[in-house]
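Q: Pasting the sequence and the predicted model now:
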Amino acid sequence: MVSVAILRDSYGRIVGGEASMVQARSIDVVEALAIRLDVGTAVKAGLTHILVEFDNLNLVNRIVSNDQSFWKTAAVEKDILALSLKFSSCSFSFIPRGCNQAADWVAKTFRSSTCSRDWPINVPHGLKRLM
């Protein structure tokens, strides 16, 4: 599976991002790894204020409430919370799956090897249409 992080500024423009292949037996783990990638990418980019949006409501609720009771993702959620402390402001928000089309596009094209490795810098036309 593919884990995707897309960094956008307050105007919705892509300012960075990453995609990587991950091995996991659970979609919950893959989604938690994607959030950790999001937050870690923002740390590397030197951002100070971030809003992390994703479409897994249960995962949002666990991270926001610091509830690490779901054993499959508890370690990754702990990493996410530790990384979140590196920001002046860090919040997590649920968005419907339909609002996550850009990340889905990157994941599909990355998986099929049709996405250039420099997609965050030279944003492909297909991705621009979704932004």
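A: All right, it came through fine.
Q: going forward, measure contacts between C-alpha atoms and count neighbours the same way
A: Fine.
Q: Name the nearest residue to L130, sequence neighbours excluded.
A: Closest residue in space to L130, ignoring its immediate chain neighbours: A102 at 5.8 Å, by C-alpha to C-alpha, 6 or more residues apart in numbering.
Q: Would you mark the buried spots in the helix or strand containing I63?
A: Following DSSP states H and E, one finds I63 within helix 57-65. Within helix 57-65, the residues that count as buried by 16 or more other C-alpha atoms under 10 Å are L59, V60, R62, I63.
Q: Can you tell me which of these is nearest V52?
A: The shortest approach to V52 among those belongs to V60, at 9.5 Å (C-alpha to C-alpha).
Q: looking at it, that closest one is touching S91, isn't it?
A: No - V60 is beyond contact range of S91, at 10.0 Å (criterion: C-alpha atoms under 8 Å).
Q: Which neighbouring elements make contact with the helix holding I63?
A: strand 89-94 (3 or more C-alpha pairs under 8 Å, 6 or more residues apart in numbering; DSSP states H and E).
Q: what element comes up after the strand it packs on heading to the C-terminus?
A: helix 101-111.
Q: Use this one as the comparison:
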Amino acid sequence: MPIPLPQSVADVEALACHRAVQFAAKVGLTRVVFEGDSLIINALTSDSGELASSEAVLEDIRVLILGFQSVGFKHVTRNCNAVADALAKKVRSDVGLQVWLEEIPSDITPLVLRDLH
């Protein structure tokens, strides 16, 4: 889903993480792990206060995750995040909300398969 352009890259990443947490809750997931290669993941796991401009969104994420039975945030390197990167690029060219629960877009499938092996 497109996100209106905020002030910084960290703000965009915080909003994207927030939307992911909201979506997971909305579809009824109870045990989740959110992966990312951004400072946002580190801010959520360390509570460092380094991202003052995103603090309100981070605090909202912290409240939302209380509704999950099990939740984790995992920092992964950018090259291990190829699927998320491809989906982010894909959404730039598409309009509106898109959800794939059972089928993967054909252009993303090779990246998912590579991730599984």
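A: Cool, got the structure. Here the structure is a predicted model, which means the values were calculated and not measured.
Q: now the strands for structure 1?
A: Along structure 1, counting by DSSP state E, strands occupy 2-8, 14-21, 49-54, 89-94.
Q: Single out the most deeply packed of those.
A: With neighbours taken as mean count of other C-alpha atoms under 10 Å, these reach their highest mean count in strand 2-8, at a mean of 22.
Q: Which strands or helices does the biggest helix by length in structure 1 pack on?
A: If you go by DSSP state H, structure 1 has its longest helix at helix 27-44. With contacts taken as 3+ C-alpha pairs under 8 Å, 6+ apart, helix 27-44 of structure 1 sits against strand 2-8, strand 14-21, strand 49-54, helix 74-84.
Q: Now render those as JSON lines, adding distance to G98 of structure 1.
A: JSON lines is the format used below for the helices and strands packed on helix 27-44 of structure 1 (distance: least, C-alpha to C-alpha, whole Å):
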{"stretch": "strand 2-8", "distance to G98 of structure 1": "16"}
{"stretch": "strand 14-21", "distance to G98 of structure 1": "18"}
{"stretch": "strand 49-54", "distance to G98 of structure 1": "11"}
{"stretch": "helix 74-84", "distance to G98 of structure 1": "24"}
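Q: Any idea which of the ones you listed gets closest to W119 of structure 1?
A: Among those, strand 14-21 comes nearest to W119 of structure 1, with 8.0 Å by C-alpha to C-alpha.
Q: what does the closest one rub up against?
A: With C-alpha atoms under 8 Å, 6 or more residues apart in numbering as the contact definition, strand 14-21 of structure 1 has outside contacts at 1-9, 37-38, 41, 45, 106-107, 110-111, 120-121, 123.
Q: Which residues are in contact with R78 of structure 2?
A: If you count contacts by C-alpha under 8 Å, 6+ apart, then R78 of structure 2 has G36, D37 around it.
Q: Tell me the counterpart of it in structure 1.
A: When structure 1 is aligned by TM-score structural alignment, R78 of structure 2 is paired with R97.
Q: what's the distance between its match and D55 of structure 1?
A: Per C-alpha to C-alpha, to the nearest Å, R97 of structure 1 is found 5 Å from D55 of structure 1.
Q: same question, I95 of structure 1
A: Taken as C-alpha to C-alpha, the span from I95 of structure 1 to D55 of structure 1 is 5 Å.
Q: mean per-residue distance, the longest helix of structure 1 to structure 2?
A: Helix 27-44 of structure 1: mean distance to aligned residues in structure 2 after superposition is 0.6 Å, counting by mean C-alpha distance after the TM-score superposition for structure 1.
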